[in-house]
Structures are given as structure tokens and as C-alpha cells.
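Novice: Okay, sequence plus prediction incoming.
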Amino acid sequence: MAIGDLPIFEMMKQKMHWLAARQQVLSQNVANADTPGYTARDLKELDFGAMVKRAGPMLKPAATQAAHIGSPVAGAGHGLHAGQAKGGEVIKKPDFETSPTGNSVVLEDQMIKVAETQMDYQTVTGLYSKSLGLIKIALGRS
């Protein structure tokens, strides 16, 4: 198994793909801020719990001594599917106000969402690189 195939790395990659796709949707909203009748859009949030369940079977504790307390971990996942969460479902999500022309894009709200998405992307890429560094240290390849 390659390091990039670990479930945690796969989940971080999915999150980065989702954030990149969200940035595209938000930029379309900003580009259409003056288009009559345009409704602001966003991506459906990723379900982290579902991603964890799909990541594979849960680890079960192993009793190596008779004195160990047995506590099996319930549940097993189904593995990650190729192409899942690469973008996400685009949903119409109008901002709280609509102009007289029927446009529901509020530039200030869109710019806040763009900044949040950018910060989230930087956070995930930082976690990704730190996790790779920890694995390299554990393998003795610092």
C-alpha cells in the first residue's frame, strides 16, 4: 500500500477537490453578480461521517493476554470509490437578499465564502504535508 492510499490521505484529497470545485462555483456567482434572474449557487457540504464509514473496516482491538478486556469495534465500511467527492453536488443557495432584477448574489457574502474556502484549502494542504512528514519520520526517512 502506498502512503497516498491511506484513508486519511484519500479523505484530505477529496476535501481539496471539493474546495477547488466550490471555489469555481463561487467565482461563477461573482461573475454573474449583475446577471438578471441569476440565483447564487454553492456545493453541498461533504459528509465527513460518511467518508469515514467508506474508508474501510474499523480496526478491532486484539487481546494478546487473558487479562485484556475484549471490546470489539462494530461496523465495517465499503471502501472509497473512484471519482467520489471530486466536486460535489451544485445546489441553488440564494443569499438572503434578491435584487429587483431577480439576482440573488450578494458580493460581500460571496467574497466571505471565497476567503473561507481559501483558508480551508490552506489548512488541508498543511495537514497533508505535516502528515506526510510524520510518516517519513516514522519510516526513518527524515
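Specialist: Good, I have the coordinates.

Novice: can we go C-alpha only for contacts and neighbour counts from here?
Specialist: Will do.

Novice: Name the residues of the strand or helix carrying Met119 that are buried.
Specialist: Met119 belongs to helix 107-138 when assigned by DSSP states H and E. Neighbour counts over helix 107-138 (16 or more other C-alpha atoms under 10 Å) mark 110, 113-114, 117, 121, 124-125, 128 as buried.

Novice: One more to weigh against that first structure:
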Amino acid sequence: MTILNLDVLNVYSAMARHAAETQKVSATNIAHANDPGYKATEIEGFQDFLARAASSGSVDSDNLQFKTSQSDSYEAPNGNSVNLELEMFKAADAQSQHDLALSVYTKSLGLLRTAIGKKG
């Protein structure tokens, strides 16, 4: 009998958490859009997180934190680096990423339940 490898569930769980954290970072940036001198924060891409997680031997994001950094790609005359259009795009993209992750995660759990003979 083979042991079932459930890493795919860990990956999609991490993807959902990454999307939620991206939403949080974007919301914070948007909230500070008019603060003089505020430096926008950005979160590492999910692929970068996965590469880092794989090198540590685990795709479980409970043990790894998502890295953030200050964004310096835009600066308003008051020294604020929040680009509202970019933040809105990031928030919408994170929503799509979250929906995809939850959909695949839910379907995978349904398949596992079917495989072991339990009804959903």
C-alpha cells in the first residue's frame, strides 16, 4: 500500500494564505495613500515563496513567513510611494488567486472523500 502524498493540498492552502496576505498589504497601502512620506509595502510573489519553501524542504507556509519589502517603483511629490492603480490591480489579482486556490482545495478534498468512500 502506498502512502498518499498530500503536498498539493499544502500548496493550495499556502496559495490561499498568500492571497489573503497580499490583500492585507494592499489594503494597508491604500489606507496610507495620502500620508506624506509613506513607503508602500509589497509581498514576495507566490512563486518566490514556493521556491524558498521548497529549498527549506516544506511547502507548508505555517512555518515560513511571507517576505515583504518596501516598494520604490513610484513616488508622489509628497514622498508617498503608493500607486493606487497598482494596488487595486494587486488586490483584484489576489482575489482571483484566492478563489482558484479554494476551488482546487475544495475539489481535492471532495476527491479524497470519494476515494475513501465518504459522502461530501
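Specialist: Thanks, I have the structure now. Since the structure is predicted, the reported quantities are computational estimates derived from the model, not experimental observations.

Novice: Could you look up the SS state of the most centrally placed residue in the second structure?
Specialist: Nearest residue to the geometric centre of the second structure (C-alpha atoms, centre = their mean): His18, 1.7 Å. Classification of His18 of the second structure using DSSP: H, G, I helix; E, B strand; the rest coil returns helix.

Novice: Provide the aligned range in the second structure for stretch 99-115 of the first structure.
Specialist: Mapped onto the second structure using TM-score structural alignment, stretch 99-115 of the first structure covers residues 76-92.

Novice: circling back: any chance of a markdown table for the buried residues of helix 107-138 of the first structure, columns distance to Glu89 of the first structure?
Specialist: Shown next, in a markdown table, are these (distance: C-alpha to C-alpha, whole Å):
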| residue | distance to Glu89 of the first structure |
| --- | --- |
| Gln110 | 18 |
| Lys113 | 17 |
| Val114 | 18 |
| Thr117 | 16 |
| Tyr121 | 18 |
| Val124 | 21 |
| Thr125 | 22 |
| Tyr128 | 24 |
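
Novice: quick one: which of those residues is nearest Pro94 of the first structure?
Specialist: Checking the buried residues of helix 107-138 of the first structure against Pro94 of the first structure with C-alpha to C-alpha, the nearest one is Gln110 at 10.5 Å.

Novice: What's the local residue count around Val106 of the first structure?
Specialist: For Val106 of the first structure, the neighbour count with other C-alpha atoms under 10 Å is 19.

Novice: Could you report the separation of it from Lys44 of the first structure?
Specialist: Separation of Val106 of the first structure from Lys44 of the first structure (C-alpha to C-alpha, to the nearest Å): 19 Å.

Novice: Please apply the same query to Ser142 of the first structure.
Specialist: Distance, Ser142 of the first structure to Lys44 of the first structure, by C-alpha to C-alpha: 39 Å.

Novice: Equivalent analysis for Val124 of the first structure, please.
Specialist: For Val124 of the first structure, the distance to Lys44 of the first structure - C-alpha to C-alpha - is 18 Å.

Novice: wait, doesn't Gln97 of the second structure sit right on Met15?
Specialist: Yes: between Gln97 of the second structure and Met15 there is a contact at 7.2 Å, judged by C-alpha atoms under 8 Å.

Novice: Once you drop chain neighbours, what's closest to Phe49 of the second structure?
Specialist: Among residues not flanking Phe49 of the second structure along the chain, Phe66 sits closest, at 6.8 Å (C-alpha to C-alpha, 6 or more residues apart in numbering).
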